[in-house]
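[1] The sequence and its predicted three-dimensional model are supplied below.
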Amino acid sequence: MAVLAVIAVALIFDYTNGFHDAANAIATSVSTRALSPRAGLIMAALGNFIGAHLGGHVAKTVGGGIIDPPPGLSGLGIVFAGVVGGIVWNLITWYFGLPSSSSHALFGGLVGAALCAAWLGADSKVLWSGIVDKVLVPMVASPVVGFLLGGLLMVAIMWAFRRGNPRKLNRGFRRAQTVSAAAMAVGHGMQDAAKTMGIIVLALFVGGYQSTKTDIPEWVFLACSTVLALGTYSGGWRIIRTLGRKVIDLDPPQGFAAETVAAGVLFTTSQLGLPISTTHSITSAIMGVGATKRLSAVRWQVAGNIIIGWVLTFPGAALIAILTYLPARLLFS
């Protein structure tokens, strides 16, 4: 029953991840009218489903490289509290329309629960080398890379099509955005469904139902990809409005550039097993693209609020997980 409880909250997290991060895949395409909102969500859901089956490297990192809980009920309690921390933080940031990172909410929750358990005497460890190498360094590097590459690609597009007819260019780039948005959706599945898969595999290992943290049963792929797709289809309109309209008013070439860069970052890091934030990738790419027009085109106050949300995500989710673990350990004992 304890393993089932952890799997259940992991899938709830997966669902909140879907509607929280639906904006990552479609906000730019919807804002430029390349896709209708409903068509965009359907495409994003399908892309998430496909991408989940390509995210094994990230799942293995999450399952074995973040925390090392003790086997048995106490370890399952730690994982349970950590995932609840991620869920609650997702709901808080969704309510306020902040495109924060579901990934870092999950990691913050796991670290907070593991530290609290260790402080209370459990044999629980945080794998700090994995946190630094696989989470913190990519957390800082991916937005910088997204911002710079977004700006560079946008400059290249402006130079290559500087003599083009604006109306024809917008029409062409709207069509191109269906491809770039689909790539974003697949990349999101590769990253974010994989994180839930890693949590479920960790729960199966700690609960004694499998002998390694790296083997991912096919039913785990299917369950996580399906739930993420359903969550994505339900939509996260508050965050879609923030990314698609409030940071900058995007035109189709800008939307294409931002989506292409973010998707490229997601595909590359997924193959390297680096669990980065899809939110950071697309938001920073949008800012980089917008800055090529003029720095004032980006609404930096809104961008600043988003960055504050990024900074608060890890400790905020950790605190919620600690508060959850204190009563939850009585149930998992």
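    Looks like it came in fine.

[2] can we go C-alpha only for contacts and neighbour counts from here?
    Noted.

[3] Could you identify the longest helix within this protein?
    helix 300-331 (DSSP state H).

[4] counting contacts, what elements does that helix pack onto?
    Using 3 or more CA pairs under 8 Å, 6 or more residues apart in numbering; DSSP states H and E as the contact test, the elements touching helix 300-331 are helix 73-95, helix 102-119.

[5] List just the one of those helices that sits closest to G56.
    Nearest to G56 among those is helix 102-119; the distance by CA to CA comes to 15.6 Å.

[6] what's the next secondary structure element after the closest one?
    On the C-terminal side of helix 102-119, the closest following helix or strand by DSSP states H and E is strand 125-126.

[7] still on that earlier bit, between the helices and strands packed on helix 300-331, which gets nearest to S234?
    helix 73-95 (13.1 Å).

[8] Just the angle for the closest one relative to helix 102-119, thanks.
    Angle between the axes of helix 73-95 and helix 102-119 is 140 degrees (criterion: axes from the mean of the first three to the mean of the last three CA atoms, to 10 degrees).

[9] list the buried ones in helix 73-95?
    For helix 73-95, a neighbour-count test (16 or more other CA atoms under 10 Å) marks 73-91, 93-94 as buried.

[10] The residue nearest to G75 when sequence neighbours are not counted: neighbouring residues, count only.
    Excluding its sequence neighbours, the residue lying closest to G75 (CA to CA, 6 or more residues apart in numbering) is P69, at 4.8 Å. For P69, the neighbour count with other CA atoms under 10 Å is 25.

[11] now swap in G304 and tell me
    A count of nearby residues for G304, using other CA under 10 Å, gives 12.

[12] hmm, who's touching the helix or strand where R241 lies?
    Assigned by DSSP H and E, R241 belongs to helix 237-241. The contact list for helix 237-241 (CA atoms under 8 Å, 6 or more residues apart in numbering) reads 20-24, 26-27, 94-99.

[13] just checking, next helix/strand downstream of that helix?
    Counting by DSSP H and E, what follows helix 237-241 is helix 252-271.

[14] For that next one, which outside residues touch it?
    Residues from elsewhere that reach helix 252-271 (CA under 8 Å, 6+ apart): 25, 28-29, 32, 34, 55, 57-58, 142, 146, 149-150, 153-154, 157, 169-171, 173-174, 176-177, 180-181, 183-184, 187-188, 190-191, 275-276, 278, 281-282, 285-286, 289-290.

[15] here's the one I want to compare it with:
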Amino acid sequence: MDPLLPALAVIIVVALAFDYTNGFHDAANAIAVAVSTKALTPKVALALAAVMNLVGALISTQVAETVGAGIIEPPTGAEGLEIVFAALVGAIVWNVVTWYLGLPSSSSHALIGGLVGAALAAAHSVQWGGVLGDVVIPMVVSPLVGFGAGYLVMLGLLWAFRGANAHRAHRGFRYAQVVSSATMALGHGMQDAQKTMGIITLALLTAGEIDTFEVPAWVVLAAAIAISAGTYAGGFRIMRTLGRRIIQLTPAGGFAAQSVASGVMVTTATVFAVPVSTTHVITTSIMGVGATRRFSAVRWGVAGGIVMAWVVTLPAAAGVAALAYVVTHAVVG
């Protein structure tokens, strides 16, 4: 038996565990707004999000290839598997910490930070051009697009429905939020499940089980099921932050925020094949929608705490992953 197979099996299990935590950590991204506006009950919203996450995860593997092959040079052998394992540990620890604190941080950037931190601790090559072009720039641009588009779309809806009956308009937007929640979950599946696919495929390549970076069908299915199950498990701590603490949204505002965020995620996954944070995009879309009332309507103190969590996610996950690599290498070696 190949001596690397037991380590590979452990990494696949840990990667799917990360995928599961990603699901319950980011469940709020798809449903918090719809639940807070009473467009959907929590159970129905979670079931819808779980199904659409599954569908989204099965659509393409472009982002998986960016994460698995574009952040660090694909490592080889036992040390390479230690790097992948440490990266997952860093991401999972940060996910659990921010979930416990109720902070909607980015699981995507936690995983990427973990990869970079573990690679640096192992003195392994990091593709800094890929980190800058595929991670840092989209990390800055996508929230700005979310805020600006959220603001403009909400202004357009306010103008278009300025003479409508308020009760009927609210009821109509609650129905529309079922669709926007579904597309939000679809975009989340297209983005976040693919990152786990990329990690597992990187591990398979590192162990010599595959010769080229192509995501096997069983990896796609396993990652899709794991993130869908995690989504159904829910993330009510973060749901309260997104749904109520930033700003109390109307059904129209919820529809606008979700439509903008899902549009950004689907576009970045299919057109640009870059990993963006669903958390960043939906949060800034909510802020943009809220700012159409007046800028003081947004609880900027809460928003500031969220942004701080975003800023520290990459280095924090990298630090935990680096420590995990040192410990793992010492134990295994």
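    Great, that's in hand. Not measured: the values here are computed from a predicted model.

[16] against the second structure, where does the helix holding R241 of the first structure fall?
    The alignment of helix 237-241 of the first structure onto the second structure (TM-score structural alignment) spans residues 236-240.

[17] What residues sit buried inside the matching stretch?
    For stretch 236-240 of the second structure, by 16+ other CA under 10 Å, it's F236, R237, I238, M239, R240.

[18] how much distance is there from it to the middle of the chain?
    15 Å (CA atoms, centre = their mean, to the nearest Å).

[19] tell me the average deviation of that stretch from the first structure after fitting.
    Relative to the matching residues in the first structure, stretch 236-240 of the second structure has an average distance of 0.3 Å after the fit, by mean CA distance after the TM-score superposition for the first structure.

[20] And for I282 of the first structure, nearest residue in space, chain neighbours not counted?
    The shortest distance from I282 of the first structure to any non-neighbouring residue, by CA to CA, 6+ apart, is to A262 (5.1 Å).

[21] returning to what we had before: any chance of the buried residues of stretch 236-240 of the second structure in CSV, with distance to V10 of the second structure too?
    Below are those laid out as CSV (distance: CA to CA, whole Å):
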residue, distance to V10 of the second structure
F236, 29
R237, 29
I238, 29
M239, 31
R240, 34
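
[22] tell me which of these is nearest to R299 of the second structure?
    Distance to R299 of the second structure across those (CA to CA) is lowest for R240, with 13.6 Å.

[23] Quick check: the gap between that closest one and T21 of the second structure.
    Separation of R240 of the second structure from T21 of the second structure (CA to CA, to the nearest Å): 18 Å.

[24] Also F236 of the second structure?
    F236 of the second structure is 13 Å from T21 of the second structure, by CA to CA.

[25] again with W94 of the second structure
    When CA to CA is the yardstick, W94 of the second structure and T21 of the second structure sit 10 Å from each other.

[26] list residues touching both of those two?
    Residues touching both W94 of the second structure and T21 by CA under 8 Å, 6+ apart: none at all.

[27] I'd say I42 of the first structure and Y233 touch.
    Yes: here I42 of the first structure reaches Y233: they are 6.0 Å apart, a contact under CA atoms under 8 Å.

[28] Looking at those two, which one has more neighbours?
    For I42 of the first structure and Y233, the more surrounded residue by other CA under 10 Å is Y233, and the numbers stand at 22 against 19.

[29] Quick check: that one touching L41?
    Yes: the pair Y233 of the first structure and L41 qualifies as a contact (CA under 8 Å) at a distance of 5.1 Å.

[30] Overlap in contacts, those two.
    A22.

[31] Nearest spatial neighbour of whichever residue in the second structure pairs up with N48 of the first structure, chain-adjacent residues omitted?
    By TM-score structural alignment, N48 of the first structure lines up with N53 in the second structure. Nearest residue to N53 of the second structure, sequence neighbours excluded (CA to CA, 6+ apart): G189, at 4.2 Å.

[32] cool, and T61 of the second structure?
    Q194 (6.1 Å).

[33] corresponding residue for the one you found in the first structure?
    So, by TM-score structural alignment, Q194 of the second structure is matched to A194.

[34] got the contact list for that match?
    Per CA under 8 Å, 6+ apart, neighbours of A194 of the first structure: A52, G55, G56, V58, A59, C224.

[35] any idea how far A229 of the first structure is from the first one?
    Same thing as A52 of the first structure. For A52 of the first structure relative to A229 of the first structure (CA to CA), the value is 9 Å.

[36] Repeat that for the fifth one.
    Computed as CA to CA, the A59 of the first structure to A229 of the first structure distance reads 17 Å.

[37] for the fourth one, same thing?
    Relative to A229 of the first structure, V58 of the first structure is positioned 18 Å away (criterion: CA to CA).

[38] same thing with the third one?
    With distances defined as CA to CA, the gap from G56 of the first structure to A229 of the first structure amounts to 17 Å.

[39] Please report the distance of I83 of the second structure from L202 of the second structure.
    According to CA to CA, I83 of the second structure and L202 of the second structure sit 11 Å apart.

[40] typo on my end, V178 of the second structure
    From V178 of the second structure to L202 of the second structure the distance is 36 Å (CA to CA).
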